[in-house]
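[1] here's a sequence, model it:
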Amino acid sequence: MKLKRKKQLVTTLNILDKPIRFNPFVFSRTFFLWALLGIVGGLIASTYWIILEFLTHKIAFFDGWQVIPAMTISGLLAGLIIYWIGDPGEIHLIVNNIRFNKGKLDPKNNPSMVLSSLLCVASGGSLGPEAPLVQVTGSTGTWLGKLCRLKGEELRSLSIAGMASGFTALFGAPLGGSLFSLEILHHKHAVEYYKAIIPALVASSFSYVVFAVIIELGLGATWSLTAYEYEGVFDFAYAVLFALAGTFMGWVFIYCTKFFKTVFEKFTIPIYIKTTVGGIILGVIAYYLPLTRYFGHHEINELIGQSLPLTTLFAILVFKIIAIAVTVTSGWRGGFIIPLFFVGTTLGLIIHHFFPSTNLTLTIVSCMAGINACVTRTPMSTTILLATLTGFSYFIPILFASLTGYFLAPRIPFIQSQLKEQKA
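    Just a heads-up that it's a prediction; the model follows:
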């Protein structure tokens, strides 16, 4: 034992005797690679958003009964793009490739993803641009990594950093976007990718600056909720109770999606027929309930600003969940995080009708956190994202709500690739 300690001491002294190469900075050359990826990600996200806004304004010209044929034709065109160019996959494929395909996201899926998602989101589908942006910027990270001859965890980290840069650009939360890119991979194994957190933070920060300069989106709170003031320890109990309602709606959404998936899979029909049928259903829902159209980024403020009767709120809640489920299962492309926040907002307004003495902001944000953490299993990033998007500065109640949704989520995750074990 003494001999072993003596050898360790000698080794330590030998190390100390060696000349030290002085480096005044922590960052290395790879910092500039992460920064470049963030800048490119910000430019990609800005370009996508500008085109999306342009198309949305053009297609929004068709309202009233015209929304039905407009969304039907958009569904048909999106389906034809996927049929001809190739299926770009969904968030399940992204997670699966990061975990099991050595962190590689294939850029060849980007043309189909970009074109189909632009049509789907701009025409009024109930999915947002976050998933397409994550796919495109993540695959850009893979491409840049291969260009620099990176392998293994370095390549995977760059792909994750690319995902974070795209997600951050839309939400305006570098820390939340970075954590989301890790949490979404798997609720048990995200720690395996801890090395990617610094690359993700750097890329997210640069992407945020570029996107904010060009678009000015994500500067300050996005949704106009009244300022929250802490009223006592019972606020934590309220947050958990409201999150229970949000979690319940998360379960409803998951099973509603499974139902429509079963229905669409019963018929062996081309993808463009599925997207066309989806467009008809979404158009009819949007005709009767216009607030259910689009993914909810602007509609959340409209919902909060109007004093809608309880029956209308219930109708919006039910049919928005159906609209998201149909959008997901009929082949339309996009992400479901902001739409779930819209559902949480509607649920919060309904609860406030029955319990008007409770804080409206706390009610809405807790429902948002509960439903999103239940479906995506991302409690940490959900907390930070909602604090940023709503201006909810005292975010601990949001954390309680997010953890409630996370721990009461179904055993089998909605994103099925989160369930698979790492292959040998």
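[2] from here on, just use CA atoms for contacts and neighbour counts.
    OK.
[3] just how off-centre is stretch 56-74 within its chain?
    26 Å (Cα atoms, centre = their mean, to the nearest Å).
[4] now the end-to-end length of it.
    One end of stretch 56-74 sits 12 Å from the other (Cα to Cα, to the nearest Å).
[5] can you list the residues that contact that stretch?
    The contact list for stretch 56-74, computed with Cα atoms under 8 Å, 6 or more residues apart in numbering, reads 119-124, 276-280, 282-284, 286-287.
[6] ok, now with 10 Å
    50, 52, 75, 77-80, 116, 118-125, 275-288, 290, 293-294, 332 (Cα atoms under 10 Å, 6 or more residues apart in numbering).
[7] and what of stretch 205-215?
    By Cα under 10 Å, 6+ apart, the list of residues contacting stretch 205-215 from outside reads 34-47, 49-50, 162, 164-175, 177-178, 199, 201-202, 204, 216-219.
[8] this one as well, want them side by side:
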Amino acid sequence: MAQDPASQAPPAPATPARALLPLILPALLVGVGASLLFLGVSEAAEALQDVLWETLPDALGIGRYSSLWMISMLTATGIAVGLVVWKVPGHAGPDPATTGLEAPALPPAVLPGLLLAAALMLAGGPSLGPENPIIAANVGLAVWFGRRFAPRSPGEVWMALAEAATIGALFGTPVAAALVISEALAGRPIRGKLWDNVFAPLMAAAVGSMTMTLIAEPSFDLDLPAFTDPGWSDLLAALVIASVAAVLGMVAVYVFPYVHAAFQRLRHPMLMLPVGGLVLGLLGALGGHLTLFKGLEEIGELASDPDGWSAGEFAKMAVVKLAALVIAAACGFRGGRIFPAVFVGVALGLCAHALVPEVHPALAVSTGVLGILLAVTRQGWVSLFTAAVLVVSPAILSLLCIASLPAWLLVTGRPQMQLREDGTSVR
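    Predicted structure coming up:
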């Protein structure tokens, strides 16, 4: 039955330009600052990584990625991060198993320890990315800055600017931030037009991504063969691979709280993190050096030679990397889950291509990444965006959208890879 036009709610009024103009300068400052902090931590971690994994083993006459060195280095990283969590003021922030992309505003005194723990983790080899601690640090700094220099501005504004700017810097494009913001706003009451609400965060994300691009020139394109002219067999492959990847991701999600509870029984960071590092070292020895670190450079190496490994080897790397992700996030290493999950999806996609060579590698990789990210992050837009940007093929977009539907049905309403304070899974 048609609704009486008179009874319909009036459209939300647009925000006048004079209300948006004062947000431009804060967005510019936060965008530049967030990207520079991310770059600084990344550069420091990469310099330390070169020392730990190249200079030091070469000087000692030990193979850079020998099993002995991987086990020793990961265990030592657990000891180093454990000391930071134990002794540094603020204890490097909250339990990382309880945090996601939406970070609380931590006190400034906590942030040095959090950034130090994140840098040590990135350099030492655990399978986590920089996104969660960097977002948390930028949010904390932005809120502190806002309270000090613009006390009348609500803290939520500074949090939104910092999150958007950091996501823009992480992915090298503001599109990812815009998608995340839109998805977050979908479940909240908002005032005015949607575009009015994303105006300032989108500017912060654009400035953050532009700063990153001008300094570091990041690229996520794996340079796989171009995918053109999709057919029915491609649609079937996309549906199957994305769904299998989602199921594999959900296995990790269901295991996660039990692994976290096992490490919590050790009670002390100087037990939890070194033991976790030892287990990660053993996993690295099993899966090979490509299963270490956050995985961004490693997926480039995988994609540079899609036929360089057998289906079994790709499958082993995917399983080992996913297990390493669960262990690293559960034992207390400070880091995010997106980048290592991307590695899992790439390895799984290349496994499908190795099993069925008729499946195009770009299609296999993008749908594998899509499925695993839907399970691990529960962020639909981020999953679609990341899967698409890895292959830069417009012809694949429609297949990704279709493949996301059954994969989403497999994960929605189920536990997430994030825990509450009591150790139960967020839904």
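[9] rewinding a little: which members of the contacts of stretch 56-74 of structure 1 occur in helices, if any?
    Members of the contacts of stretch 56-74 of structure 1 lying in helices (criterion: DSSP state H): 50, 52, 75, 77-80, 116, 118-123, 275-288.
[10] ok, back up a step: separate out the buried members of the contacts of stretch 205-215 of structure 1.
    Neighbour counting by 16 or more other Cα atoms under 10 Å classes 34-46, 49, 162, 164-175, 177-178, 199, 201-202, 204, 217-218 among the contacts of stretch 205-215 of structure 1 as buried.
[11] just the helices in the stretch 301-427 of structure 2 please.
    For the stretch 301-427 of structure 2, the helices defined by DSSP state H, counting those that start in this stretch cover 311-331, 338-355, 361-377, 380-389, 397-411.
[12] so which of the ones you listed is nearest Val253 of structure 2?
    Val253 of structure 2 sits nearest to helix 361-377 of all those, at 6.9 Å, using Cα to Cα.
[13] max-length helix in structure 2?
    Every helix in structure 2 considered (DSSP H), the longest is helix 232-264.
[14] packing partners of that helix?
    helix 269-287, helix 311-331, helix 338-355, helix 361-377, helix 397-411 (3 or more Cα pairs under 10 Å, 6 or more residues apart in numbering; DSSP states H and E).
[15] and that helix, how far from the chain's centre?
    Computed by Cα atoms, centre = their mean, the separation of helix 232-264 of structure 2 from the middle of its chain amounts to 16 Å.
[16] quick one: buried residues of stretch 387-402 of structure 2?
    Within stretch 387-402 of structure 2, the residues scored as buried using 16+ other Cα under 10 Å are Ala387, Ala388, Val389, Leu390, Val391, Val392, Ser393, Ile396, Leu397, Leu399, Leu400.
[17] tell me the one among those residues nearest to Val157 of structure 2.
    Val389 (28.5 Å).
[18] pretty sure that closest one is touching Leu222, no?
    Yes - Val389 of structure 2 lies in contact with Leu222 (Cα atoms under 10 Å); the separation is 8.9 Å.
[19] looking at structure 1, name the residue matched to Ser398 of structure 2.
    Here Ser398 of structure 2 is matched to Ile396 in structure 1, going by TM-score structural alignment.
[20] mind listing what that match touches?
    For Ile396 of structure 1, the contact set (Cα under 10 Å, 6+ apart) comprises Asp235, Phe236, Ala239, Thr383, Ile384, Ala387, Ser402.
[21] burial of the fourth one, as a residue count?
    Using other Cα atoms under 10 Å, Thr383 of structure 1 is surrounded by 28 other residues.
[22] relative to Ile398 of structure 1, how far out is it?
    Distance from Thr383 of structure 1 to Ile398 of structure 1, by Cα to Cα: 6 Å.
[23] intersection of neighbour lists for the two?
    Val365, Ser366, Met368, Ala369, Gly370, Phe392.
[24] list the contacts of the residue most central in space within structure 2.
    Ranked by distance to the mean C-alpha position of structure 2 (Cα atoms, centre = their mean), the top residue is Ile338 at 2.5 Å. Counting by Cα under 10 Å, 6+ apart, Ile338 of structure 2 touches 101, 128-132, 294-295, 325, 369, 372-373, 376-377, 382-383, 386.
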